[in-house]
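Enquirer: pasting the sequence and the predicted coordinates here, then a few questions.
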Amino acid sequence: MDFKLADQSYLCRVKSPISQIYALVRKDLLLEWRQRHALFGILLYVFSTVFVINLMVREPEERMWNAMFWVVQLFVCVNAVAKSFVQENRGRLLYFYSLVHPRYFIAAKLIYNVLLMMLFSVVTLVCCILFLGNPLAKPLYFLGVVLLGGVSLSVLFTMLAAIAAQASQNAALMAIMGFPLIMPVLILLNNISQSAFSPVVQPGLGGMFLMLAGLDVLVVALALILFPFLWKE
């Protein structure tokens, strides 16, 4: 069984959108825990990548530390979020299509991937501080940026994974679409997080935060609008 019969019957009974989204998020959590080898594999990837960086450059200077952190975050997000649609086979998607509205389904995926990526973001930050030193002048500010960056990366790759899943899991399609979309997000995150390494307030910081938040809202809106049409295919 993919998930508990109780969860299936509960999903059939509930009519409230919030209750259906909650049931779908809970289903993903149960699947993740039952397949926790994939979860531990990503944690091992984070640990080993940061450890190898430590062996090669020891404690890098501030700009390189920041750049390496976001590179690790990018690949963690690709591995963590892309599999959310890979584990949903055609039969299971057809079953969910008969029970819930597509917008509730993609909303649950967005929420689940945001929570998962925020967890991995904190783990990556802890590993970087332990192995690469702590050059942060404003650690709480950087933690906030890391969590915001985890949200931005997860919503973008959730939308890309949903599109790629409808193209027979075409990983090349996800890479081609993702590169031009992810670059502005990474540039913004790099510029915003750079202020955490200096006590001086960076000019134009508020505008960059608003731009990043606007991109997140736009991606979520596009996912909610486009996914019902994709799922019909």
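Expert: Arrived safely. Predicted, not measured: the structure shown is a model, and the values here were computed from it.

Enquirer: going forward, measure contacts and count neighbours with C-alpha atoms only.
Expert: Noted.

Enquirer: what helix or strand is the spatially most central residue of the chain on?
Expert: Geometric centre of the chain, nearest residue: S154, 2.3 Å, by C-alpha atoms, centre = their mean. Secondary structure from DSSP states H and E places S154 in helix 139-165.

Enquirer: which other helices and strands does the following helix or strand past that helix contact?
Expert: Proceeding N to C from helix 139-165, the next assigned helix or strand is helix 171-193, under DSSP H and E. If contacts are counted by 3 or more C-alpha pairs under 8 Å, 6 or more residues apart in numbering; DSSP states H and E, helix 171-193 sits against helix 62-86, helix 139-165, helix 205-232.

Enquirer: buried residues, helix 171-193. List them.
Expert: Residues of helix 171-193 classed as buried: 174, 178, 185-186, 188-190, 192-193 (neighbour count, 16 or more other C-alpha atoms under 10 Å).

Enquirer: just how off-centre is stretch 164-181 within its chain?
Expert: Stretch 164-181 sits 15 Å away from the centroid of its parent chain (C-alpha atoms, centre = their mean, to the nearest Å).

Enquirer: before we move on, back to that, quick one: contacts for the residue nearest to the centre of the chain?
Expert: 77, 81, 110, 113-114, 117 (C-alpha atoms under 8 Å, 6 or more residues apart in numbering).

Enquirer: is it true that P199 touches A137?
Expert: Yes: P199 is within contact range of A137, at 6.2 Å (criterion: C-alpha atoms under 8 Å).

Enquirer: so between these two, which is more surrounded?
Expert: The neighbour comparison of P199 against A137 (other C-alpha atoms under 10 Å) goes to A137, with 14 against 10.

Enquirer: my read is that the more buried one contacts V200, right?
Expert: No: counting by C-alpha under 8 Å, A137 stays clear of V200, with 9.6 Å between them.

Enquirer: rewinding a little: out of the helices and strands packed on helix 171-193, deepest packed?
Expert: The highest average neighbour count among those, using mean count of other C-alpha atoms under 10 Å, belongs to helix 139-165 at a mean of 22.

Enquirer: use this one as the comparison:
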Amino acid sequence: MQTIKQILALVQKDLMQEWRQKYAFYGLLLYVASTVFVMYMLLHQPADKVWNALFWVTLLFISVNAVARSFLQETTGRMLFYYQMCTPEVFMIGKMLYHVLLMAIMSLMCWLLYIWFLGNPLIRLGYFVGLCVMGGSSLGIAFTLLAAIAARAGQNAALMAILGFPIMIPLLMLLTRISEIAFQEVYQPGLIKMWWMLGSLDVFIIALSLILFRYLWKN
């Protein structure tokens, strides 16, 4: 029970900090809107596969910017306070939950902007919205560990992109393949297997984060 309270307290702290720094959130929204608008000016209404690929690539860059701020803005004194108040597993789970919530919101905002500017080629709308939230959450989970490593390595946000490349490629390929069914009326073979692979990848990243973050915590 105490562990759950600590996790919720950490999530609440991050939400309150995000609310106090609304300019950063609005700046992220402006970044998304300007990116989608540039795509509209170049492509107008792209083909279904292009629309799908551009959406997930855009969400990837959004997650880099959104998740990086959470760790990079933590000062040394504040990390020392966390070290005395909670365990590394509690701190990591709290960060992951916050990033899942943040990326779920940003994913829906990105989807709305894509529908507004680039049209709506989706046939299975509810399916894609659910996958959009889950895909954004998966990206948030994956970048949580990478942001923690980057923060401990001299606050270098560029390190996230370098370390994340081997993880993001299979994740993006899975999300792109799974979301193709939203543009089709026929059933896609192997869809259930790909969903299992996506869920297994998320579980693997979460377990790896909880194991490895303990060593970063000690440093």
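Expert: Received the coordinates, thanks. All values derive from a computational prediction rather than experimental measurement.

Enquirer: which part of structure 2 matches the helix holding S154 of structure 1?
Expert: Mapped onto structure 2 using TM-score structural alignment, helix 139-165 of structure 1 covers residues 125-151.

Enquirer: average gap between the matching stretch and structure 1?
Expert: Taken over the aligned residues, the distance from stretch 125-151 of structure 2 to structure 1 averages 0.7 Å (mean C-alpha distance after the TM-score superposition for structure 1).

Enquirer: re earlier: dump the helices and strands packed on helix 171-193 of structure 1 into a markdown table; add distance to A38 of structure 1 as well.
Expert: As requested, these are arranged in a markdown table below (distance: least, C-alpha to C-alpha, whole Å):
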| stretch | distance to A38 of structure 1 |
| --- | --- |
| helix 62-86 | 9 |
| helix 139-165 | 17 |
| helix 205-232 | 25 |
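
Enquirer: with respect to V46 of structure 1, which of those helices lies nearest?
Expert: helix 62-86 (7.2 Å; C-alpha to C-alpha).

Enquirer: elements contacting that closest one?
Expert: So helix 62-86 of structure 1, by 3+ C-alpha pairs under 8 Å, 6+ apart, packs with helix 36-57, helix 102-132, helix 139-165, helix 171-193.

Enquirer: which part of structure 2 matches it?
Expert: Under the criterion TM-score structural alignment, helix 62-86 of structure 1 matches residues 48-72.

Enquirer: now stretch 196-206 of structure 1
Expert: Stretch 196-206 of structure 1 covers residues 182-192 of structure 2 once aligned (TM-score structural alignment).

Enquirer: residues in contact with the equivalent of M92 of structure 2 over in structure 1?
Expert: Superposed on structure 1 with TM-score structural alignment, M92 of structure 2 falls opposite I106. Neighbouring residues of I106 of structure 1 by C-alpha under 8 Å, 6+ apart: 223-224, 227.

Enquirer: quick one: map L230 of structure 1 onto structure 2.
Expert: By TM-score structural alignment, L230 of structure 1 lines up with L216 in structure 2.

Enquirer: which of the contacts of I106 of structure 1 are retained in structure 2?
Expert: With both residues aligned by TM-score structural alignment, their matches' C-alpha atoms under 8 Å, the contacts of the contacts of I106 of structure 1 that structure 2 also has are 223-224, 227.

Enquirer: pick the one among the residues you listed closest to F131 of structure 1.
Expert: Among the kept ones among the contacts of I106 of structure 1, and counting by C-alpha to C-alpha, the member closest to F131 of structure 1 is A223, at 37.1 Å.

Enquirer: what does stretch 129-138 of structure 1 rub up against?
Expert: 50-51, 53-54, 58-62, 65, 128, 142, 196-199.

Enquirer: for stretch 40-47 of structure 1, that is, sorry about that
Expert: So stretch 40-47 of structure 1 is contacted by 72, 76, 79-80, 120, 123-124, 127 (C-alpha under 8 Å, 6+ apart).

Enquirer: look up how far Q87 of structure 1 lies from L210 of structure 1.
Expert: Look at L210 of structure 1 and Q87 of structure 1: by C-alpha to C-alpha, to the nearest Å, they are 34 Å apart.

Enquirer: what count of nearby residues applies to V123 of structure 1?
Expert: Neighbour tally, V123 of structure 1, other C-alpha under 10 Å: 14.

Enquirer: just give me the neighbour total for the counterpart of R36 of structure 1 in structure 2.
Expert: Aligned counterpart of R36 of structure 1 in structure 2: K22 (TM-score structural alignment). If you count neighbours by other C-alpha under 10 Å, K22 of structure 2 ends up with 12.
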